[in-house]
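A.B. asks: let me see the structure of the following:
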Amino acid sequence: MKLLFDFNSEEIQREAENPMARIPVVIIADTSSSMNGEKINTLNKEVEKFFYEINKNSRNEILKYSLDLAVLGFKYDTQSRETYPTIVNNFNIMEYQNVPKFNAFGHTPLGATVNAAIDMLEKRKEMYKLGGIQYYQPMLVIISDGDPTDNIVNASKRAMELSLNRKLSVYPVIVGNDGNLDNLQKFTPNKISKRIRTEDLPQVFKWLVSSVKKVSESSIDFDISISITKDWKDIING
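C.D. replies: Model prediction:
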């Protein structure tokens, strides 16, 4: 299934009119059937709080125009009975984003979804360069609750290589007691994959707000990922 995220000259011009350096972030939300109930309800609630914190809190005013967010989930095709990655929110600054609403159904094509996220990030960086837009190191946050139902070899290799070259920071969490944490660990060279309880999901989004705020206040040439990763280790207790 091909995801469409091409851009045109008008979009590049519009984006270039925003003088803020961008912080590209992709959130992958597991919306498989195993997330149904408390997990998906909590995720929806915390994502809504995250959007409110960015857009309504005057302390984070700069983030409305610098945080460039995309959200991916899964979509179940009733005809083929397959589950595919889907773009829930395409890249845009938070000023123009709508709060996503997740429904849980289908399987967990995490490999395909990570590949789609990386493709989107590469395309977005191309747009930044064409528009002369400065940007910080991209971040990928993976929130899942079980094992991938597809092959993750290619996706994990791409994510690992980008991370090692300091072109991407990946932060994976697994919600609940199911699933093998080692699968998520394959997406990052840092030993930071965490197993958390459903009630710990607020910590993930509090950390994300704090992290993008730190990035926005740092020099474009300064690698702040070490500090953010330390915060992740300290805050997310699994």
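A.B. asks: when you work out contacts or count neighbours from here on, use the C-alpha atoms and nothing else.
C.D. replies: OK.
A.B. asks: okay, strands next: where are they in this structure?
C.D. replies: Ranges of strands in the chain, per DSSP state E, are 23-29, 67-77, 82-93, 139-144, 169-175, 194-196.
A.B. asks: quick one: the fourth one to strand 23-29, angle?
C.D. replies: Put plainly, it is strand 139-144. Between strand 139-144 and strand 23-29, the angle comes out at 10 degrees (axes from the mean of the first three to the mean of the last three C-alpha atoms, to 10 degrees).
A.B. asks: cool, and the fifth one?
C.D. replies: When the same axes, to 10 degrees is applied, the directions of strand 169-175 and strand 23-29 differ by 20 degrees.
A.B. asks: before we move on, back to that, now the strands of the chain in CSV, with mean neighbour count and distance to D150?
C.D. replies: CSV is the format used below for the strands of the chain (neighbours: other C-alpha atoms under 10 Å; distance: least, C-alpha to C-alpha, whole Å):
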stretch, mean neighbour count, distance to D150
strand 23-29, 23, 15
strand 67-77, 22, 12
strand 82-93, 20, 10
strand 139-144, 23, 14
strand 169-175, 24, 17
strand 194-196, 21, 21
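A.B. asks: here is the second sequence; please produce its structure so I can put it next to the first one:
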Amino acid sequence: MLLLDTSGSMYGEPINALNRGISTFKEDVIKDTQASLSVELAIITFGDTVKLAQDFITVDEFNPPKLEASGVTPMGEAMEKALILLETRKRVYKENGIGYYRPWIFLITDGAPTDNWQIPAEMVREAEAQKRCLFFTVAVEGADMDKLKQIGDGFLTVRPVDGDLQLLFTPDKGEYINETTFITSSNAFEEMQVKVLEKPCSFICASTDGLEKVAINFKDWQPFPPFFNPLEEYMKETVETHEDDQYIIDFLNSERLNARTNDDKTLLLALLTESN
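C.D. replies: A predicted model of the protein is given here:
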């Protein structure tokens, strides 16, 4: 599910970039036959009003809407509407005996909420804690810079074009070992880390903190190349990663890796290709 900020502050290039991104998303997913028939997408926009711009539909039947920017930022109302819509959809699946994966919610915005969002934020935290959904945020900025933001205790490593691996942010641990700052936390914007990259990235690896021990050298907070290099080579050599993903599955389930960590091991990989 996409929660898209269409408030007035998104006017101009941000809303244009958002429209292009939605179209690119469909183009990329439609290339994967299985995903195009099994992934369902719904879109909620929030600006002048909170609106269900697209009810759940398979990607192959999805026609990207033309978004326009105006109004304030009722983010809290949009989050609450998203959770209600997800639970309604899951109930339909259950009643018809259809299995499903944990749904993902992506919040795409360039600013802070203007409504009373604290209660919806608590609802999101509760839903995540109960494994009813996964919640992510993406910040839209100017078209000429690549601005990456992180909130939480995972890590994000990139390789700029013709450059070396970089750990973009020191993972946020908070005062206590099990303390995390969520995007829905009241102090989220104060804790947010921001970095501007001068060059595009040829390789990106994002992960939850379960892989930190094997991926990062804690002495100098530098990426550990023997962890990342094989993953980057796998991405370069694999044409259809969705069909040939056994390497990643075996890696994440390996006894050697699990002996080093018993925490969550969510992994996201991206590679810049000539066609991009």
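A.B. asks: pipe the strands of structure 1 into a markdown table and attach distance to A155 of structure 1 per row.
C.D. replies: Converted to a markdown table, the strands of structure 1 look like this (distance: least, C-alpha to C-alpha, whole Å):
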| stretch | distance to A155 of structure 1 |
| --- | --- |
| strand 23-29 | 13 |
| strand 67-77 | 15 |
| strand 82-93 | 13 |
| strand 139-144 | 13 |
| strand 169-175 | 12 |
| strand 194-196 | 19 |
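A.B. asks: of all the ones you listed, which lies closest to Y128 of structure 1?
C.D. replies: strand 23-29 (10.2 Å; C-alpha to C-alpha).
A.B. asks: who does the closest one touch, helix- and strand-wise?
C.D. replies: Counting contacts by 3 or more C-alpha pairs under 8 Å, 6 or more residues apart in numbering; DSSP states H and E, strand 23-29 of structure 1 packs against strand 67-77, helix 110-131, strand 139-144, helix 201-216.
A.B. asks: out of those, which is closest to K56 of structure 1?
C.D. replies: Across these, closest to K56 of structure 1 is helix 201-216 (C-alpha to C-alpha), at 12.6 Å.
A.B. asks: name the residues that touch the closest one?
C.D. replies: 21, 23, 42-43, 46-47, 50, 53-54, 60, 62-63, 66-67, 136, 224, 228, 231-232, 235-236 (C-alpha atoms under 8 Å, 6 or more residues apart in numbering).
A.B. asks: hang on, the earlier thing: can I get the helices and strands packed on strand 23-29 of structure 1 in JSON lines including distance to A104 of structure 1?
C.D. replies: Shown next, in JSON lines, are these (distance: least, C-alpha to C-alpha, whole Å):
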{"stretch": "strand 67-77", "distance to A104 of structure 1": "9"}
{"stretch": "helix 110-131", "distance to A104 of structure 1": "15"}
{"stretch": "strand 139-144", "distance to A104 of structure 1": "12"}
{"stretch": "helix 201-216", "distance to A104 of structure 1": "16"}
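A.B. asks: those: which one's closest to Q97 of structure 1?
C.D. replies: strand 67-77 (8.3 Å).
A.B. asks: please name the nearest non-neighbouring residue to the aligned residue in structure 1 for E68 of structure 2.
C.D. replies: Aligned counterpart of E68 of structure 2 in structure 1: N103 (TM-score structural alignment). Distances taken as C-alpha to C-alpha, 6 or more residues apart in numbering place T31 nearest to N103 of structure 1, at 6.3 Å, with adjacent residues excluded.
A.B. asks: so what's the nearest residue to S163 of structure 1 once chain neighbours are set aside up against?
C.D. replies: Computed as C-alpha to C-alpha, 6+ apart, the closest residue to S163 of structure 1 that is not its neighbour in sequence is S169, at 5.7 Å. By C-alpha under 8 Å, 6+ apart, S169 of structure 1 lies in contact with 137-140, 163, 188, 225.
A.B. asks: which of those are retained in structure 2?
C.D. replies: With both residues aligned by TM-score structural alignment, their matches' C-alpha atoms under 8 Å, the contacts of the contacts of S169 of structure 1 that structure 2 also has are 137-140, 163.
A.B. asks: between these, which is closest to T86 of structure 1?
C.D. replies: L140 (15.6 Å).
A.B. asks: how about that closest one, what's its partner in structure 2?
C.D. replies: When structure 2 is aligned by TM-score structural alignment, L140 of structure 1 is paired with I105.
A.B. asks: again, but for V153 of structure 1
C.D. replies: In structure 2, V153 of structure 1 lands on Q118 (TM-score structural alignment).
A.B. asks: my read: its match touches A188, true?
C.D. replies: No - assessed by C-alpha atoms under 8 Å, Q118 of structure 2 is found out of contact with A188, at 11.8 Å.
A.B. asks: you'd agree F227 of structure 2 is up against A215?
C.D. replies: Yes - assessed by C-alpha under 8 Å, F227 of structure 2 is found in contact with A215 at 5.6 Å.
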